[in-house]
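A.B. asks: Predicted structure and sequence below. I'll ask about it afterward.
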Amino acid sequence: MPNVPHGNGHRKVNEAIVRAIQAQIRRGELKPGDRLPPERRLAAMFDASRSSVREALRVLELSGLVHSRHGEGNFVAETLPGGAALTLVDYLERQRTSLLDLSEARKMFEPALASLAAGRATREDLEELRRAAEEEGTQLRAGHTQAAFRADRAFHHAVAAATGNQTLVTLHSYLSDLVGGGRREALENDVRRAQSALDHRRLYLAIARCDGAAARATMLRHLENVERILMDAVLGYQRAAALLPGAPPSRARPASPRRRSRRRTGSP
């Protein structure tokens, strides 16, 4: 497999990986049932990061060209899809809208939790926050994404618990269940790896010094960073999906992922 050229304008590395693997399947160099090389080897072959390889493999899996077997690796599908690209494009657009809805809800809810936690956190609460933040940093540095994901979730749960309001904790737990996939996606992003532990450390310090305004602002900035990373990932998947056979012509999208405002109709 050839190296992916860098610095080629709008096309990202993961899109080029999708195109290269797709071409090998089309030419018969990779046959149905063939096992793809491991992620680490693919990253070396394409001179790419492992996160870029994961994103490319996910696009190929969602499109039906590749499937993953737990503990065994990634394989070319036994039956290659025909019009799967159109289904994938529709799925990704729904995913984009869903993520925006979820992000909007989080930005309304979680900064308020952080502000309350700053005024109510006990020593035990602060210790739980500190422990979760340190654990996330340790696991991210070690490259253990699943363990970092659990520590990330534990940190946000500890913020909710520090409010001392069980109803808010219950609501946050429900919201956190919806966040799960996006949180994993964000933690696999190289930039997010560097930023996540720093954001959580700053938030812990704001809560520890009882600064509600700083805690609210820090949580909001953190969630805005996550939203940008997730929208970049989804848009990358959409661009890569457009390379697959049967994909409809790409439609121009607004530069910002923000939803358009909804106007009221009728008399005020």
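C.D. replies: The structure has been received and is ready for your questions.

A.B. asks: rest of the way, CA atoms for contacts and neighbours
C.D. replies: Fine.

A.B. asks: Neighbours of the residue lying closest to Leu62 once chain neighbours are set aside, how many?
C.D. replies: Of all residues not flanking Leu62 in the chain, Leu88 sits nearest, at 6.6 Å (Cα to Cα, 6 or more residues apart in numbering). Close neighbours of Leu88, defined as other Cα atoms under 10 Å, add up to 22.

A.B. asks: And Leu88, which helix or strand is it part of?
C.D. replies: Using DSSP states H and E, Leu88 maps to helix 84-120.

A.B. asks: same for whichever helix or strand comes after that helix, what does it pack against?
C.D. replies: Per DSSP H and E, the first helix or strand lying C-terminal to helix 84-120 is helix 123-142. Judged by 3 or more Cα pairs under 8 Å, 6 or more residues apart in numbering; DSSP states H and E, helix 123-142 is in contact with helix 145-161, helix 190-208.

A.B. asks: Included below, for side-by-side comparison, is a second structure:
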Amino acid sequence: MAPQRAGSYIALITILADPASADDQAKMAHIQQLRKANDRAAARWAPHITLVPPFDVNFNSTASNPPRRTEGVASSSPAPPPYTSLHLPSALGPGKPSYRLSESFRSRHPDGLCEALSQLEANVEAAVNALSPPEDIVLDDIGFFPLSAYDTIHLRPSKTTAPQRNSTTSGRTTVWSLQALIEDTVEQSGARPTLSKRKRKQHHNFSPHLTLGQCNGEESRTALLASANAIIQNSPFRSKADRLQLLFKPKERSGPYHVWREFQVGRPES
């Protein structure tokens, strides 16, 4: 067997933040204003909720393993371009297939990587197709992650919202149930190196959040918290949870991730 290589590509799985109503669409405009002014990653990420954090992709490879080639394969139409989550068009609607990176662009990457991500793709698709439609994600609170250099401010479910994580009277899938399923699917796929017990515990202690920005010092922190509170003070921000994205990129490359595959949760792809 070819040696295992991890670290040359990274991947993750996110929910694309998708406003659930016209009111939420208006809130999203304010969220984007805050992100552009305060989030150093705004130019690399669309608003999202991370389900599985970035990981080194584990795949079979050899030193001489080149990207796949597709010379001689006829095509009746040009392949759609590779999209990042920043530029991916809106979902095509009920009964339409979600975006999938074309074979011509997949073929530019090592065979082992394509096999690993394709297997993960198939496993995730099977998992989400078996789910009931997902409940909207309700972000009705503000939180922050204190780091050594700055604080990261985000929207999150409140303590009164979060306890409903495992079940709902509607019978719909919650974001906590969805994350647990996707986390287990990634772990079982072999695409991610084995996690330590500490890391595994962190991943299963899921706290959904949508990042608004970073701040340094009490003054900027107070200002950003006030702006965040203005978004949700009268009503929460609600996001649909039915668009999952498997993202990837070479580890040494800066900039946005490309979308390997987008999944529609709760219905078979056509």
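C.D. replies: Everything's here; your move. The structure displayed is predicted, hence computed values, not measured ones.

A.B. asks: Any idea what the TM-score is?
C.D. replies: Comparison of the two superposed chains (TM-score structural alignment, normalised by the length of the first structure) gives a TM-score of 0.24, and 110 aligned residues with a Cα RMSD of 6.2 Å.

A.B. asks: circling back: my read is that the residue nearest to Leu62 of the first structure contacts Ala240, right?
C.D. replies: No. Using Cα atoms under 8 Å as the test, Leu88 of the first structure is too far from Ala240 to be in contact (10.5 Å).

A.B. asks: winner for burial among the helices and strands packed on helix 123-142 of the first structure?
C.D. replies: A comparison of these by mean neighbour count, using mean count of other Cα atoms under 10 Å, puts helix 145-161 on top with a mean of 21.

A.B. asks: returning to what we had before: so what's the residue nearest to Leu62 of the first structure up against?
C.D. replies: Leu62, Ser63, Ala241 (Cα atoms under 8 Å, 6 or more residues apart in numbering).

A.B. asks: quick one: which of those is nearest to Arg130 of the first structure?
C.D. replies: Checking these against Arg130 of the first structure with Cα to Cα, the nearest one is Leu62 at 37.6 Å.

A.B. asks: where does the closest one land in three-state SS?
C.D. replies: Three-state call for Leu62 of the first structure (DSSP: H, G, I helix; E, B strand; the rest coil): helix.

A.B. asks: What of Phe75 of the first structure?
C.D. replies: On the basis of three-state DSSP, Phe75 of the first structure is classed as strand.

A.B. asks: How much space separates it from Glu61 of the first structure?
C.D. replies: The gap separating Phe75 of the first structure from Glu61 of the first structure is 9 Å, by Cα to Cα, to the nearest Å.

A.B. asks: now Leu88 of the first structure
C.D. replies: Leu88 of the first structure sits 10 Å away from Glu61 of the first structure, going by Cα to Cα.

A.B. asks: go on, Glu135 of the first structure?
C.D. replies: The spacing between Glu135 of the first structure and Glu61 of the first structure, counted by Cα to Cα, is 31 Å.

A.B. asks: which stretch of helix or strand covers Ile21 of the first structure?
C.D. replies: Taking DSSP H and E as the criterion, the element that holds Ile21 of the first structure is helix 13-27.

A.B. asks: got the buried residues for that helix?
C.D. replies: Residues Val13, Asn14, Glu15, Ala16, Ile17, Val18, Arg19, Ala20, Ile21, Gln22, Ile25 are the ones in helix 13-27 of the first structure that count as buried (16 or more other Cα atoms under 10 Å).

A.B. asks: Between all of those residues, which two are at the greatest distance?
C.D. replies: Longest span within the buried residues of helix 13-27 of the first structure, Cα to Cα: Val13 and Ile25, 18.7 Å.

A.B. asks: residues in contact with the closest residue to Gln95 of the first structure other than its chain neighbours?
C.D. replies: Leaving aside its chain neighbours, Gln95 of the first structure sits nearest to Val234 (7.7 Å; criterion: Cα to Cα, 6+ apart). By Cα under 8 Å, 6+ apart, Val234 of the first structure lies in contact with Leu92, Gln95, Arg96.

A.B. asks: Put together JSON lines for these, with neighbour count and distance to Ser115 of the first structure on each row.
C.D. replies: Output for the contacts of Val234 of the first structure, formatted as JSON lines (neighbours: other Cα atoms under 10 Å; distance: Cα to Cα, whole Å):
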{"residue": "Leu92", "neighbour count": "18", "distance to Ser115 of the first structure": "34"}
{"residue": "Gln95", "neighbour count": "14", "distance to Ser115 of the first structure": "30"}
{"residue": "Arg96", "neighbour count": "18", "distance to Ser115 of the first structure": "29"}
